[in-house]
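K.L.:
Predicted model follows, preceded by the sequence.
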Amino acid sequence: MTSAQQLRLPETVLSAMWSALPSVAERTVAGVVAEVPSYADAFSGRMGRTIGKAVQQALEGFLKEATDPHPGQGASSIGPALDGAYTLGRGEARSGRSTDVLLAAYRVGARIAWRDLSAIAVSHGLAGDALALFAELVFAYIDQLSAFSVSGHADELALTGLARQRNREQLASQLLNKAEAEHLIMAAERADWSPPHTLTAVALPVSQERGVVGMLDPRTLRAADDSHDPAGNAVAILLVPDAGGPGRSRLFESLAGRCAVIGPTRPWMDVASSVHRVMRAVELNLAAQMTVDTDDCLTDLVLRADPDALDDLRAKVLAPLADLRPTAKDKLIETLRAWLLHHGRRDDVAATLFVHPQTVRYRIGQLRELYGDKLEDPTTVLQLTLALGAAPTG
């Protein structure tokens, strides 16, 4: 701030300014309310008293600073005003107003205060060079106050944001651990989190998370986890509110072009089952190239729930083919799978395999020779269907 030693205001001017200070403060507050819509309801209750006090302190601090005859002691004269500006910034952050709104209020306040104070100076015949220096001091002082308020605003956001983030991580952890309902409700209150009707788990690479979160419901939780896909890449688990029904298509749009897995929609307290399913899909590498809905992969998920058991079942039901050459064995397995899926309709099997129906007839004849009457046994047919319904796990 420009040295106050250079400004010498006559005692009559100073006296008039001090006398007018309360009314100047009132007009400043009224001007901010009128010109900055976000402050229309702010000057009531505790916050209103804090703002009014900050305006009064600011004007008093300025007059003391601008007329302090002792060099090097200016900081002590405006200390309370700067503290008030810092406190104001923190309060504004808690009230949800941005720094843009806060700085707009400062600009309006500075204009009104300067208009009133300069009118007093001019009415008492203050010289032009002194008036110019006075203006310089006013706006330098406002810059100081603004900087302290912005700093307070940032500190409050950092403090409350960190606490909220920590509480939401704890809430997500309790959801995954299936905590009791009363504990989940208390955790949601601590996290300042309004529970949705449902939550849907989404797994995606950590590298793609930032581009997605901004498009999702602000209540989306992130599960603190060290999950990885089969390639060793870190995976983020998001719990997205109310993404069922019509919301599911919007969720797909948000995840377009990403290797994400979308789990089933569950009541918010039961989201752990959705997380379990998406992680199982990740383990099976079902979303290696695109966004996948686990609702479309239920067969794979069921059949591959126990990979060792599936391998054993495959070995058991394919034992009649064990002595064949690998090429012949693969062709018969492929034919048997298509025959089961198409319920023995030869033309459909041929179309699926891109072979002639006579080729299908020949291969089915080979299979009947190898399996005998077992191909007519419902239990064997069921076992073959299960064994061949998913890709080999080994």
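P.N.:
Sure thing, it's come through.

K.L.:
Every contact and neighbour count from this point should use C-alpha atoms.
P.N.:
Will do.

K.L.:
can you give me the strands in this protein?
P.N.:
For the chain, the strands defined by DSSP state E occupy 198-205, 221-223, 235-241, 261-267, 292-293.

K.L.:
next, the one to line up against it:
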Amino acid sequence: MVAALRTRDEYGPWRNIPAAAARALRPRIDAIAAEMVETIRTEVNGYRVAPNSDVGRDVFTAVRRAVAQFVALIDDPVGPSPEDIEFFRHLGRAEYRNGRDLDDLQAAYRIGARVAFRRYAQIAQAAALPMTTVLTISDAVLVHIDHLANESAKGYAEAKARGVDDPAQRRRALAERLVRRNPPETGPSTADLAARAHWPLPQRVACLVVDDPGGGRFRFADDVLQVERNGELTAIVPEAGVRAACSLLTGARAAVGPVLPIAETWLSRYCARLALRALPRSARVIDADEHLLDLFLLAGEPLGVLLARRGVDRLADLGAGKAARLEETFHALLTSWGRSAPEIATELGIHPQTARYRLRQLDDVFGERLADPDFRFEAETVLRLRALRREP
């Protein structure tokens, strides 16, 4: 149950902040939240994660909600909604579920308050609001951060009271730790979490990732850890059980990452998720280990576009039809061992004289660069990436 809302008097500072402050702050909520998140990521070890990771997205969502709540209280200073109270209690429960103490979350609150007040004050001054308003905003920030931290502490205590003897919770906490690239330096170690979960740490594991798992319809072996987020299931499977686990996923949209040491569980999951997003849909579980080069290229696709601009795209000046034929020939040239016209003609199914003509055209376009190993590597990379993008 969510506790009753606090009294109006406890939110007194907001009643003395003019509505003009809310109008000045509201269009800048996302920018303020982004700056707060970046500072938190820099200064709090437990949150030094990529912005597009699960934890990174969760941090931004929480920070943005806190900023939006602060602005909303200026318009209606009667305290947070039950939904907001539940949200920040959930953050505390999540810290417990992930096997962490509250130190990092409390540090994030303090750092966020510092950045928030600095930005709020700058915006208020730019809006020509009086200094008394800036001082009142300072008081409100302190009250706000104290309330948020208290709600999270209550959520943490609730989860701890309920979860001491919850084996499923201990396994989820271990799974969350294993799939993080940079696990927190504070709190229990991976070995401690594994001991609490009664899960013997294997030497090597692979991650299975299932898109839209359908409410747990897969029944894995007892030694498989599972964590589900945002409609995606990750199963951490000891090496000996990988084949059996994959056999359960017939008909599912799924991928399996490489078998790697336990400390690189995150990397196996990263490969599986990338394969699931980037490779054509398959009738079977996609084995990311069979496509590592393709995944490497697809992960760096924006850079491949830049490489194309300074090399292969020069063919586009010749017109679409001719460019396509020469690109095909160029790829055959780069992947042919002897690089002779007859060999290329055989590969493409064209007359050797046609192959010689196309090779002369390539020489006209690229000249001496055709003999440059770096250019040839760049060009082959671009052409392979384009071929991958055409496959689906």
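P.N.:
Received it, and whenever you're ready, just let me know what you need. The structure presented is a predicted model; accordingly, all values stated were derived computationally and were not measured.

K.L.:
Same list as before, the strands of the first structure that is, but in CSV and with distance to residue 100 of the first structure and mean neighbour count included.
P.N.:
Shown next, in CSV, are these (distance: least, C-alpha to C-alpha, whole Å; neighbours: other C-alpha atoms under 10 Å):
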stretch, distance to residue 100 of the first structure, mean neighbour count
strand 198-205, 34, 25
strand 221-223, 28, 22
strand 235-241, 30, 24
strand 261-267, 38, 23
strand 292-293, 41, 22
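
K.L.:
In a markdown table, list the ones you listed along with distance to residue 50 of the first structure.
P.N.:
Converted to a markdown table, the strands of the first structure look like this (distance: least, C-alpha to C-alpha, whole Å):
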| stretch | distance to residue 50 of the first structure |
| --- | --- |
| strand 198-205 | 40 |
| strand 221-223 | 34 |
| strand 235-241 | 37 |
| strand 261-267 | 43 |
| strand 292-293 | 52 |
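
K.L.:
So which elements touch the lengthiest helix in the second structure?
P.N.:
Secondary structure assigned by DSSP state H gives helix 131-163 as the longest helix of the second structure. The contact analysis (3 or more C-alpha pairs under 8 Å, 6 or more residues apart in numbering; DSSP states H and E) places helix 131-163 of the second structure against helix 12-15, helix 82-97, helix 103-126.

K.L.:
Nearest to residue 243 of the second structure among the ones you listed would be which one?
P.N.:
Of all those, it is helix 82-97 that lies closest to residue 243 of the second structure, at 29.6 Å by C-alpha to C-alpha.

K.L.:
which residues in the first structure does the closest one align to?
P.N.:
Helix 82-97 of the second structure corresponds to no residues in the first structure, going by TM-score structural alignment.

K.L.:
and that helix with helix 131-163, angle?
P.N.:
50 degrees (axes from the mean of the first three to the mean of the last three C-alpha atoms, to 10 degrees).

K.L.:
relative to helix 103-126, how tilted is helix 82-97 of the second structure?
P.N.:
140 degrees.

K.L.:
for helix 82-97 of the second structure, which positions count as buried?
P.N.:
By neighbour count on 16 or more other C-alpha atoms under 10 Å, the buried set for helix 82-97 of the second structure is 84-97.

K.L.:
what ranges do the helices span in the stretch 251-394 of the first structure?
P.N.:
If DSSP state H, counting those that start in this stretch is used as the criterion, the helices of the stretch 251-394 of the first structure fall at 272-283, 298-303, 307-317, 326-341, 346-353, 357-371, 378-388.

K.L.:
would CSV of those helices with mean neighbour count be doable?
P.N.:
Formatted as CSV, those follow (neighbours: other C-alpha atoms under 10 Å):
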stretch, mean neighbour count
helix 272-283, 21
helix 298-303, 15
helix 307-317, 15
helix 326-341, 16
helix 346-353, 17
helix 357-371, 15
helix 378-388, 17
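
K.L.:
Export those to TSV and append columns for distance to residue 90 of the first structure.
P.N.:
Converted to TSV, these look like this (distance: least, C-alpha to C-alpha, whole Å):
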stretch	distance to residue 90 of the first structure
helix 272-283	37
helix 298-303	51
helix 307-317	56
helix 326-341	66
helix 346-353	68
helix 357-371	78
helix 378-388	63
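
K.L.:
Quick one: closest of those helices to residue 262 of the first structure.
P.N.:
helix 272-283 (6.5 Å).

K.L.:
how far apart are that closest one and its match in the second structure?
P.N.:
By mean C-alpha distance after the TM-score superposition for the first structure, the fitted helix 272-283 of the first structure averages 1.6 Å away from its aligned residues in the second structure.

K.L.:
If you count contacts, what does that helix end up packed against?
P.N.:
Checking 3+ C-alpha pairs under 8 Å, 6+ apart, helix 272-283 of the first structure ends up next to helix 128-176, strand 198-205, strand 261-267.

K.L.:
Residue 294 of the first structure is nearest to which of the ones you listed?
P.N.:
Counting by C-alpha to C-alpha, residue 294 of the first structure lies closest to strand 261-267 out of these; the figure is 5.5 Å.

K.L.:
That closest one vs the second structure, mean deviation?
P.N.:
When the second structure is superposed, strand 261-267 of the first structure averages 1.3 Å from its matched positions, counting by mean C-alpha distance after the TM-score superposition for the first structure.

K.L.:
hmm, who's touching stretch 252-261 of the second structure?
P.N.:
By C-alpha atoms under 8 Å, 6 or more residues apart in numbering, the list of residues contacting stretch 252-261 of the second structure from outside reads 203-213, 239, 246, 267-273, 275-276, 281-282, 284-289.

K.L.:
sorry, that was for stretch 186-195 of the first structure
P.N.:
164, 165, 167, 168, 170, 171, 219, 268.

K.L.:
how far away is the closest residue to the first one other than its chain neighbours from residue 171 of the first structure?
P.N.:
In this case it means residue 164 of the first structure. Nearest non-adjacent residue to residue 164 of the first structure, counting by C-alpha to C-alpha, 6 or more residues apart in numbering: residue 191, 5.4 Å away. With distances taken as C-alpha to C-alpha, to the nearest Å, residue 191 of the first structure is found 7 Å from residue 171 of the first structure.
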